[in-house]
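Asks: Predicted model, plus sequence, below.
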Amino acid sequence: MPAVSAPTALPRFRHRWAAVAGLLVLSPISAEYLVGYGESTGRPLELLAGLLILAPLYGTVAVLIREITRRTGRGWPTILLLSAAFGVIQAGLIDQSLFDNEVDADDPDWATQALVTLIPGLGVDAASILNYVGGHVIWSFAAPIAVVESCAPRIANRGWLGTVGVGVLVLLWALSALLVFNDTAADSTAGPAQLIGAAVVASALIVTAFIVRPTRAQSCAKAPSGWLVGGVTGVAWGVNQLLPTNWTGVTVNAVAMVVLGWLLLRWSRRQGWGRRHVLAAAGSALVVRAGLSFLVEPLGGNVDGTVKYAVNAAMLGGVVALLLMAAHRLRRGEPSAC
């Protein structure tokens, strides 16, 4: 019997670590590379080297959020709230970009527009909250988690790491966060009250994440098709990325995100809702992000146009291939609940 069970355990070990490695890499790629604004676009070696910093900074958090959520038997409300908490920690406490209200000519186009949505008394730009914190929730953490779990549906509800693995990831994140903090804190314009406020908000989101419970099917209505979910969410992600950064744009953007959240919550309570629907919502986010890269001018403006579009096409093609693989894996082994 031992000779039979040992080979069975080995693939499971490999599957878990393959999933961890995939999420470690997909998270920073989704967060930073898909949209193609980086100055290193077109220089593959620099992109790979960048992952040595970005994977510990983004990927470790994505893995830990997923690990905590699944090990405690919670679901997507917890993942989204923890993602928001770490979005605030990243943008408000580590690189402090949330409080950087000075426009830098070297920033990408979306960051060089006049800050016309400053919230009086807080020194925080409303458009920046949607861009930085909302961006972390969707593209740094939630979408990569959903896609990688779809690639490994048979172990999607289980923990992938032991105590040592969790400890290693926490250490890697702390070291990368310290490195980024030391590099950016000297130029930060954030005051003590702003930093304390960010810490309080992040703490409140973490506490709330452990109070909420997964939603259960409560409606006799049938869940919509995955194509409809992907189409609706894709439009919403496009609106999120393309609206102007004025009060009208911010208001419409916020309303669109609230309506989308309400719609997904309502759909998730219907009979037949499953991982293929979650993959559709997450996959559309990655496709929109990669598609918009064709409209984005990389930093510095010195990237050859042919190289830029080739990289953009390669990224989009990679996303499509990954989503097709995830959909195929789901058809072969989707569990009954997500």
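Replies: The structure has been received and is ready for your questions. Residues are numbered from 1 along each chain as shown.

Asks: from here on, contacts and neighbour counts on C-alpha atoms
Replies: OK.

Asks: Distance check, the residue nearest to R269 when sequence neighbours are not counted against A223.
Replies: The shortest distance from R269 to any non-neighbouring residue, by C-alpha to C-alpha, 6 or more residues apart in numbering, is to A217 (4.0 Å). Using C-alpha to C-alpha, to the nearest Å, A217 is found at 10 Å from A223.

Asks: Which one's more surrounded, the two?
Replies: With neighbours defined as other C-alpha atoms under 10 Å, A217 and A223 compare such that A223 has more, 19 against 15.

Asks: picking up where we left off before, shared neighbours, A217 and A223?
Replies: Shared contacts of A217 and A223, defined by C-alpha atoms under 8 Å, 6 or more residues apart in numbering, comprise S268, R270, Q271.

Asks: helix, strand or coil for H15?
Replies: Following DSSP: H, G, I helix; E, B strand; the rest coil, H15 is assigned to helix.

Asks: Show me what the host helix or strand of A85 is in contact with.
Replies: A85 belongs to helix 76-88 when assigned by DSSP states H and E. The contact list for helix 76-88 (C-alpha under 8 Å, 6+ apart) reads 61-62, 65-66, 69, 132-137, 141-142, 198-199, 201-203, 205-206, 208-210, 212-214.

Asks: this is the other structure I want to compare:
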Amino acid sequence: MHGHRKRPWNRAPWVLALMTTLCAELTFTAVAVPKTWLLLPLLLVMYGAGVLVIREAVVRVGGGWPSLVLLGVAYQLAEDGLGLQALTSPRMYGAADWGLRAFGVNLTYWESQIGVHVVLSVLVPVGLTNLLFPAHRDRPYLSNKGMVGAIALAIVGVFGLRVFISGLMDPGCRTPWGWTAAFLALIALCWILALVVLPHRRTRRVRPARSVPRPEVVGFVSLYLTMAFLTTLLPLGLGSHLLLGDLMSPLQRLFVAALTAVPFGLLVLRWKAAADWSDRHRIWLIGGILVSHTAFMMYGSVSAVCVGAVTLVVEVYLLTVLTRHVRRRATGRRDGHHAAQLGAM
């Protein structure tokens, strides 16, 4: 009789949970506020479990990047609208001074966090995990029981934000019931569109670029446009200095930021559809976003500059290691294919 083989341990979901936390907070907020590391257990539960649920749900229904983007928006609403209550709070982070506030909601903060969470909390961590575990790219990571557990942890994470961050930084703050209902409705709509509507619709093929620029150029473009988006909406280092505050009105900044983010997304889609798009391009694209994201926080104090510099060195080193790993894997596949061809002769 053959003994039951143990199911091999799947590292991918744990890596995704860690990547999400690192990309979203520990290479951003923690640069200016190193105490953020003390919240690592809560951040792993909220970010890690939340994005793991998003990735699992999209893969199980056969969805693609549009579904990930919509669920990233839903995730942002759950975190900032229901957990932190930062979308409606007039005091949290001092964000009420950053831009346009209307109907009781901070629209500037909302737009900035949609961009940050869709890209840094969802798309970048999922992309990095796919590069590390390409064989699992289109497969679920979790069993049904694991999925239920991840959903429960994500909900606990949102409540944890309400208690341990919103409750301490802005005690007494309560999102109006009308906006709570609106956020819940928007979250439900995003999930329905992402998991029921989009996977069964034929998406129009993006016209591919004739040729993709060198990976270094892709990295520079992503670095520049990420910084342009962030500095249009947010003060450097999340302090009090708005780089473009005297040049544009709050409403104009909302439009300019959107006109930065949307064309950038369309450009990336054209690049990805090109025949010469490669894993090196993906790594440089992600690297530009991450480096710019971290550099944005290196303002306001010597501590932020020092912590940010160390963070940037570690980011670049790890991306270099990933590039080498991807290159060795590609070389191994080519050698294996060549050996198989020789054996068949």
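Replies: Yes, it's here. Predicted model only: the values in this text are computed from it and were never measured.

Asks: List the TM-score for the superposed pair.
Replies: TM-score of the superposed chains, computed with TM-score structural alignment, normalised by the length of the first structure, equals 0.79; 308 aligned residues with a C-alpha RMSD of 3.0 Å.

Asks: Mind checking what secondary structure the residue nearest to R269 of the first structure has?
Replies: Three-state assignment for A217 of the first structure (three-state DSSP): coil.

Asks: wait, what's in contact with it?
Replies: A217 of the first structure neighbours (C-alpha under 8 Å, 6+ apart): S268, R269, R270, Q271.

Asks: which stretches of the second structure form strands?
Replies: For the second structure, the strands defined by DSSP state E occupy 101-102, 105-106.

Asks: Name the stretch among those strands that sits most buried.
Replies: The highest mean neighbour count among those, using mean count of other C-alpha atoms under 10 Å, belongs to strand 105-106: a mean of 20.

Asks: Can you name the residues in contact with that one?
Replies: By C-alpha under 8 Å, 6+ apart, the surrounding residues in contact with strand 105-106 of the second structure are L87, T88, S89, A95, A96, G99, L100.

Asks: what does that strand correspond to over in the first structure?
Replies: Aligned by TM-score structural alignment, strand 105-106 of the second structure falls on residues 124-125 of the first structure.

Asks: how close does the matching stretch sit to the second structure?
Replies: Overlaying the second structure shows stretch 124-125 of the first structure at a mean distance of 1.8 Å from the equivalent residues (mean C-alpha distance after the TM-score superposition for the first structure).

Asks: about what we covered before: give me the distance between the residue nearest to R269 of the first structure and D107 of the first structure.
Replies: Counting by C-alpha to C-alpha, the gap from A217 of the first structure to D107 of the first structure is 45 Å.

Asks: Buried residues, stretch 88-99 of the second structure. List them.
Replies: For stretch 88-99 of the second structure, the neighbour count (16 or more other C-alpha atoms under 10 Å) marks T88, S89, P90, M92, A95, A96, D97, W98, G99 as buried.

Asks: Including distance to L342 of the second structure, could these go into CSV?
Replies: Listed next are the buried residues of stretch 88-99 of the second structure as CSV, based on distance: C-alpha to C-alpha, whole Å:
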residue, distance to L342 of the second structure
T88, 66
S89, 67
P90, 69
M92, 65
A95, 64
A96, 67
D97, 68
W98, 64
G99, 65
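
Asks: which of the shared contacts of A217 and A223 of the first structure tops the neighbour count?
Replies: S268 (21 neighbours).

Asks: Tell me the residue in the second structure aligned with that one.
Replies: S268 of the first structure maps onto K272 in the second structure, by TM-score structural alignment.

Asks: cool, and G226 of the first structure?
Replies: Using TM-score structural alignment, G226 of the first structure sits opposite P215 in the second structure.

Asks: To what extent is L260 of the first structure buried, counted in neighbours?
Replies: 16.

Asks: could you pull out the helices for the first structure?
Replies: 2-28, 44-54, 60-71, 76-88, 126-128, 134-135, 143-151, 163-184, 192-209, 226-242, 247-268, 275-292, 305-333 (DSSP state H).

Asks: Pick the most buried one from those helices.
Replies: helix 143-151 (a mean of 26).

Asks: which residues in the second structure does that helix align to?
Replies: Going by TM-score structural alignment: helix 143-151 of the first structure matches residues 124-132.

Asks: And stretch 86-95 of the first structure, by the same measure?
Replies: Against the second structure, stretch 86-95 of the first structure falls on residues 75-84 (TM-score structural alignment).

Asks: that older thread, so can I have JSON lines of the strands of the second structure showing distance to L39 of the second structure?
Replies: Compiled in JSON lines, those are given as follows (distance: least, C-alpha to C-alpha, whole Å):
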{"stretch": "strand 101-102", "distance to L39 of the second structure": "29"}
{"stretch": "strand 105-106", "distance to L39 of the second structure": "25"}
